[in-house]
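Asks: Would you be able to build a 3D model of this:
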Amino acid sequence: MLLAHRVPMCRQRIDHDEWERHGGAALGDRAEWSDRACGMAALRMILLAYGQEPPSLTELVQLGVEKGALTERGWLHAGIASLAEVYGVPGRAEPVPAEELIDRLKTAPLIISVTEKFPEDGRKGGHLVVAHGFDPGAGTDPLILFRDPSGWGQENDRVPLSRLSASYSGRAITFPTVTRTIAVLGEMLELGETAAEEHQAVGRMVGEGGIDKLIVVGNSPNVVQLTAGALAGGVPEVARVADNHTAAAYLETIVRPGDKVLLKASRGGELWQIAQELFGQPITGH
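Replies: The predicted structure follows:
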């Protein structure tokens, strides 16, 4: 089953207007700095993934230079980790063997040092990308999902672990467990003629409330309306299951450490059974 953290894409090519607006010309040529901005673009993606409001890429480059995070050999991992902490996301520069990447990606995205375009000619490191998930597939060589801020990365977003390992330096910047909020909702009973409208409204509210994943339980017309409202409201992931037992089984396959799971429906939906099943308690109700 594919696992992916939500990480928005940021390009390392710096927009001309942004460069001028924030005084980037004081650093030199915009095109040259765009070629060197992978570390700050990767940092910006991480900050967005953790719900922060980062400054522009130009401002991050300026700050990185000011704080000594850039050397002739490239961006210092420890420097990027320190900058992340300035914006409320603790980071740590450390070695992470390729064989440990899958386990690390189960709980958080990573900034990893690879060679651009993942060549297999012995070159290692020199370019920073964000690894944000994996797809185990059916074989023995899982795919690593990544956000690459280079031009090539705009059309490529996954690579076999074996190919990544060939150009991976073994060094990464790690971050805390990503906390997701998963809502499990059932039908609201006894609403009368406004039931369809109210269920759609609740679905839209889920999207507005920043819920990461919604699981809707049941097959009634009202549940269908709730699902439609959630999709219209922009909930990133919506799944519909037939009953409480199926919901509990599905949750067991997707819940990760740090996740928050919210259960809510009319009492007649007996959604407490889902929690009981997850915690191995006796199932009560009918």
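
Asks: Please make it C-alpha for all contacts and neighbour counts, starting now.
Replies: Will do.

Asks: Helices along the stretch 101-250 of the chain, start to end?
Replies: Under the criterion DSSP state H, counting those that start in this stretch, the stretch 101-250 of the chain carries helices at the ranges 101-105, 161-167, 195-208, 221-232, 244-254.

Asks: structure for this one too, so we can compare:
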Amino acid sequence: MPGTVLESHRYPEHALLEDLALPDGTTMSRLKWNDNCCGMTCIQAILDAEGLLVPILDILLAEGIESGDCDVAKGWILLGFLELGRSYSLDGKVFTEASLGFLEDLPAIQVAPIISVSCNFPLTPKAKGGHLVVFRGTRVSSTEGEVCCCDDPSTQGATLDEVGRNVF
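Replies: All right, here's what the predicted structure looks like:
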């Protein structure tokens, strides 16, 4: 049975504005990282939904890198990513795995989880994580059956905010 679906909150100002100076003195191109800031864009969307101050993406990225919570070569350390959210009055918990049934219950209590998915939600069973989206709940679609609703900060998310349950 489909659950509650939270309102979508795609934060519009999610492009990096400048290249980023790294702690080691090198510079990271904003163009290189614009498509690798999905987690921080999810934080922006949740802050916006909560009516809290939303920092620009450049600030979130710089804070994550300076704190050591983001490894430029490997990506975000999830507990560090959680700490970054906490520094902006969000709270949460890291689960290494969660069933869709567990996730479906969260929107009803006004919790919008950030979840790791495979980019483009491929049907390949071997594909694992690497891309973050905000899960908003499930609903029944007249054309696709049960769908999972999410805010996807990738370019795909501009046109796709529902994914069939079997693909999700």
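
Asks: Dump the helices of the stretch 101-250 of the first structure to TSV, plus mean neighbour count.
Replies: As requested, these are arranged in TSV below (neighbours: other Cα atoms under 10 Å):
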stretch	mean neighbour count
helix 101-105	18
helix 161-167	20
helix 195-208	19
helix 221-232	21
helix 244-254	16
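
Asks: Looking at the second structure, which helix is longest?
Replies: helix 38-49 (DSSP state H).

Asks: Would you mind getting the average deviation of that one from the first structure?
Replies: Once the two are superposed, helix 38-49 of the second structure sits an average of 1.1 Å from its aligned residues in the first structure (mean Cα distance after the TM-score superposition for the first structure).

Asks: list the buried ones in that helix?
Replies: Going by neighbour count (16 or more other Cα atoms under 10 Å), the buried part of helix 38-49 of the second structure is 38-49.

Asks: helices and strands around it, which ones?
Replies: Packing contacts for helix 38-49 of the second structure, counted by 3 or more Cα pairs under 8 Å, 6 or more residues apart in numbering; DSSP states H and E, involve helix 57-66, strand 131-141.

Asks: ok, back up a step: will you turn the helices of the stretch 101-250 of the first structure into CSV that also has distance to Ile274 of the first structure?
Replies: Compiled in CSV, those are given as follows (distance: least, Cα to Cα, whole Å):
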stretch, distance to Ile274 of the first structure
helix 101-105, 27
helix 161-167, 36
helix 195-208, 20
helix 221-232, 17
helix 244-254, 5
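
Asks: Which one of those lies nearest to Ala183 of the first structure?
Replies: Nearest to Ala183 of the first structure among the helices of the stretch 101-250 of the first structure is helix 195-208; the distance by Cα to Cα comes to 8.2 Å.

Asks: now that closest one: which residue numbers in the second structure?
Replies: Across the second structure, nothing matches helix 195-208 of the first structure (TM-score structural alignment).

Asks: tell me the angle that helix makes with helix 221-232.
Replies: Interaxial angle, helix 195-208 of the first structure versus helix 221-232 (axes from the mean of the first three to the mean of the last three Cα atoms, to 10 degrees): 30 degrees.

Asks: quick one: the longest helix of the second structure to chain centroid distance?
Replies: What separates the centre of helix 38-49 of the second structure from the centre of its chain is 7 Å, taken as Cα atoms, centre = their mean, to the nearest Å.

Asks: hang on, the earlier thing: deepest-packed of the helices and strands packed on helix 38-49 of the second structure, please.
Replies: Across those, the average number of neighbours (mean count of other Cα atoms under 10 Å) peaks for strand 131-141, which reaches a mean of 23.

Asks: Show me the contact partners of that one.
Replies: With contacts defined as Cα atoms under 8 Å, 6 or more residues apart in numbering, strand 131-141 of the second structure is touched by 2-8, 38-39, 42, 103-104, 106-107, 112-119, 146-153.

Asks: Can I get the buried part of those residues as one ChimeraX selection?
Replies: With 16+ other Cα under 10 Å as the burial test, the buried ones among these are selected in ChimeraX as follows:
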select :3,4,5,6,8,38,39,42,103,104,106,107,112,113,114,115,116,117,118,119,146,147,148,149,150,151,152,153
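
Asks: Please produce CSV containing the helices and strands packed on helix 38-49 of the second structure, extended by distance to Leu31 of the second structure.
Replies: Written out in CSV, the entries for these read as follows (distance: least, Cα to Cα, whole Å):
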stretch, distance to Leu31 of the second structure
helix 57-66, 12
strand 131-141, 17
